[in-house]
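Trainee: quick one, what's the 3D model for this:
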Amino acid sequence: MEKKQSLAQKVNIMRAAVMGANDGILSVAGIVIGVASATNNNYAIFLAGIAGMLAGTVSMAMGEYVSVNAQKDAQKKAIIQQKAILAANYDEEVLFVKEKYQQKGINPTLAAKAATEMMQKDPLLTSIREHFGFDIHEFTSPYAAAVSSMISFPLGSVLPLTAITLLPISIKIAATFISVIVALAITGFIAAVLGNSNRKKSILRNTISGVITMLVTYGIGTLIGR
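Mentor: Next up, the predicted model:
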């Protein structure tokens, strides 16, 4: 029977999806706005956007796959090392766990009892959690993260690509610029919710990076067009 994914694993996959969509919006927006500032040829703009979408999709998926695998390798190495430490210094590890519990505000007597019981039940799980902050039974799938990014990147790319190619020439750059900022604000908010971080800062950081990216590519495209 297939083991169900934990909430943490699902959140990591959702994070990959949100980041994939965010990169898709920003990367392709930068490309199409840059090209559109140099030429009004919709075919050239669309072709550049599609090329960016395809390249970005592969790059994002491979990046997630490599990144998650690197994280898993580091976690597995930590598990191997911790097994050796437990075999050689079990009592010191119990003391370490006790002190960690005390730092969290638990009464020293209760912390000692909890540490002893937890270490007797599953010493590796307990010591790894207190030393490194992860669960040895929960690893994010690199394949799931890669597929999630591979799907979300082109979905994010659709917004700037559609706006820049279908809107009237007189407003397409400005309208694409505005629509991308709104979309980046949304992905920034979602990323902050998933990461339990400051939402205003995340939105501001995401939108500012988007504005800078589009202004730079617009400026370069304008210079080339001249």
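Trainee: only C-alpha atoms from now on, for both contacts and neighbour counts.
Mentor: Noted.
Trainee: what's the longest helix in the protein?
Mentor: Looking across the chain with DSSP state H, the single longest helix is helix 42-88.
Trainee: what's that one packed up against?
Mentor: Under the contact criterion of 3 or more Cα pairs under 8 Å, 6 or more residues apart in numbering; DSSP states H and E, helix 42-88 touches helix 7-36, helix 123-132, helix 142-166.
Trainee: quick one: work out the angle between it and helix 142-166.
Mentor: Angle, helix 42-88 to helix 142-166, by axes from the mean of the first three to the mean of the last three Cα atoms, to 10 degrees: 160 degrees.
Trainee: what's the following helix or strand after helix 42-88?
Mentor: For helix 42-88, the succeeding helix or strand toward the C-terminus, using DSSP states H and E, is helix 90-103.
Trainee: just checking, what packs against that following helix?
Mentor: Secondary elements touching helix 90-103 (3+ Cα pairs under 8 Å, 6+ apart): helix 108-121, helix 123-132.
Trainee: show me the contacts for Gly56.
Mentor: Contacts were defined as Cα atoms under 8 Å, 6 or more residues apart in numbering; by that measure Gly56 touches 24, 27, 153.
Trainee: cool, Leu124 as well?
Mentor: Leu124 sits next to 79, 82-83, 86 when contact means Cα under 8 Å, 6+ apart.
Trainee: excluding chain neighbours, what is closest to Gln9?
Mentor: Closest residue to Gln9 apart from its sequence neighbours, by Cα to Cα, 6 or more residues apart in numbering: Thr140 at 5.3 Å.
Trainee: for Met53, same thing?
Mentor: Closest residue in space to Met53, ignoring its immediate chain neighbours: Pro154 at 5.8 Å, by Cα to Cα, 6+ apart.
Trainee: that neighbour is in contact with Asn22, isn't it?
Mentor: No: with contact defined as Cα atoms under 8 Å, Pro154 does not reach Asn22; the gap is 10.1 Å.
Trainee: now show me the structure for the sequence below, then we'll compare the two:
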Amino acid sequence: MNEQVLDVTAVAVAHAGEGHSSGVSGRLNWLRAGVLGANDGIVSTAALVVGVAGATASHVAILTAGSAGLVAGAVSMALGEYVSVSTQRDTERSLLATERRELEQYPEEELEELTTLYRAKGLTESTARLVAQELTAKDAFAAHAEAELHIDPEALTSPWQAAAASAVSFTVGALLPLLAMVLSPPASRIAVTVVAVVLALMVTGAVSARLGSAGVGRAVARLVAGGILAMAVTFGIGQLVGTALG
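Mentor: Next comes the predicted model:
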């Protein structure tokens, strides 16, 4: 019986100390955010340039509007991500500081709390206590951060990295419809842009669905339908405005 408890404890301790699972999760979150940022860049810029193209055939006007939209969107995405991640990081730091202080002031109570957390995961009382004691002896702060707060103190997200990743992904996505529009012949540039956008949305929809373990078909259909609707609406508004001003 004691050997069985020790075996279970060893597995639990090894699992608790694994760094790869949180690393993989973090990379998936970054990739998902990048795909969503690129998708925002594709749809918003495509809708903008198609709308301007509906109002005017001026190459300069389309390029100017598209470039301004790209820069404004990238800056907005970066700023929003920076503020969001900074707020999250400040909250995590506050929770970690509180946990560290509680470990210093109430070590016995914190050990009981850790034992309770492992019991809630399905371990017996004796095994949960042994796991809690061994993890506390090794690194009490890291053990509580992982089991209680679900935070890796060594892997807090950088607001600057998040902002840069968001801006880059948006820019990459936005460049596709902008280049498709300005590099295509005037007679076919709207059609070329629509085709390029649909294909790009199919790719981002499939990737995001795979990352989220969702159905690819429905995810792609929603993105493509939304992108086409956005371009149709802005094109119609562009034509109305162009006709009224012309």
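Trainee: redo the helices and strands packed on helix 42-88 of structure 1 as CSV? Include distance to Tyr218 of structure 1.
Mentor: Shown next, in CSV, are those (distance: least, Cα to Cα, whole Å):
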stretch, distance to Tyr218 of structure 1
helix 7-36, 4
helix 123-132, 44
helix 142-166, 13
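Trainee: which of the three states applies to Leu156 of structure 2?
Mentor: coil (DSSP: H, G, I helix; E, B strand; the rest coil).
Trainee: apologies, that question was intended for Ile106 of structure 1.
Mentor: From three-state DSSP, the assignment for Ile106 of structure 1 is coil.
Trainee: which residue lines up with it in structure 2?
Mentor: Alignment note (TM-score structural alignment): Ile106 of structure 1 maps to Leu123 of structure 2.
Trainee: identify the residues contacting stretch 26-42 of structure 1?
Mentor: For stretch 26-42 of structure 1, the external contacting residues (Cα under 8 Å, 6+ apart) are 44-46, 48-49, 52-53, 56, 157, 160-161, 164-165, 169, 173, 176-177, 180, 184, 210, 213-214, 217-226.
Trainee: nope, stretch 174-188 of structure 2 is what I was after
Mentor: By Cα under 8 Å, 6+ apart, stretch 174-188 of structure 2 touches 38, 40-46, 49-50, 57, 59, 62-63, 66-67, 70, 189-190, 192-193, 196-197.
Trainee: separation between the residue nearest to Gln9 of structure 1 and Leu125 of structure 1?
Mentor: 17 Å (Cα to Cα, to the nearest Å).
Trainee: post-alignment, the longest helix of structure 1 versus structure 2, mean distance?
Mentor: On superposition with structure 2, the mean distance recorded for helix 42-88 of structure 1 (mean Cα distance after the TM-score superposition for structure 1) is 1.7 Å.
Trainee: distance from the chain centre to that helix, please.
Mentor: 10 Å (Cα atoms, centre = their mean, to the nearest Å).
Trainee: what's the angle between it and helix 90-103?
Mentor: Compare the direction of helix 42-88 of structure 1 with that of helix 90-103 by the same axes, to 10 degrees and you get 120 degrees.
Trainee: helix 123-132 and helix 42-88 of structure 1, what's the angle between them?
Mentor: 120 degrees.
Trainee: hmm, back to that, from the contacts of Leu124 of structure 1, which two are the most distant?
Mentor: Longest distance between any two of those is 10.4 Å, between Ile79 and Leu86; criterion Cα to Cα.
Trainee: for Phe96 of structure 1, grab the count of nearby residues.
Mentor: 16 (other Cα atoms under 10 Å).
Trainee: so who does the residue most central in space within structure 2 touch?
Mentor: Ranked by distance to the mean C-alpha position of structure 2 (Cα atoms, centre = their mean), the top residue is Ala33 at 2.6 Å. For Ala33 of structure 2, the contact set (Cα under 8 Å, 6+ apart) comprises Ser166.
Trainee: OK, contacts around Glu134 of structure 2?
Mentor: Contacts of Glu134 of structure 2 by Cα under 8 Å, 6+ apart are Val13.
Trainee: alignment lookup: it to structure 1.
Mentor: Looks like Glu134 of structure 2 aligns to Glu117 there (TM-score structural alignment).
Trainee: repeat that for Met181 of structure 2.
Mentor: Matched across to structure 1, Met181 of structure 2 falls on Ile164, judged by TM-score structural alignment.
Trainee: tally of neighbours for its match?
Mentor: 25.
Trainee: the one 10 residues further on now?
Mentor: Ala174 of structure 1 has 14 neighbouring residues, counting by other Cα under 10 Å.
Trainee: what does it correspond to in structure 2?
Mentor: Aligning on TM-score structural alignment places Ala174 of structure 1 opposite Ala191 in structure 2.
Trainee: assign a three-state SS to its match, would you?
Mentor: Three-state call for Ala191 of structure 2 (three-state DSSP): helix.
Trainee: quick check: the match of Glu134 of structure 2 vs Leu159 of structure 1, distance?
Mentor: Taking Cα to Cα, one finds Glu117 of structure 1 at 54 Å from Leu159 of structure 1.
Trainee: and if you look at Ile85 of structure 1?
Mentor: 52 Å.
Trainee: try Ile80 of structure 1
Mentor: Relative to Leu159 of structure 1, and taking Cα to Cα, Ile80 of structure 1 is found at 46 Å.
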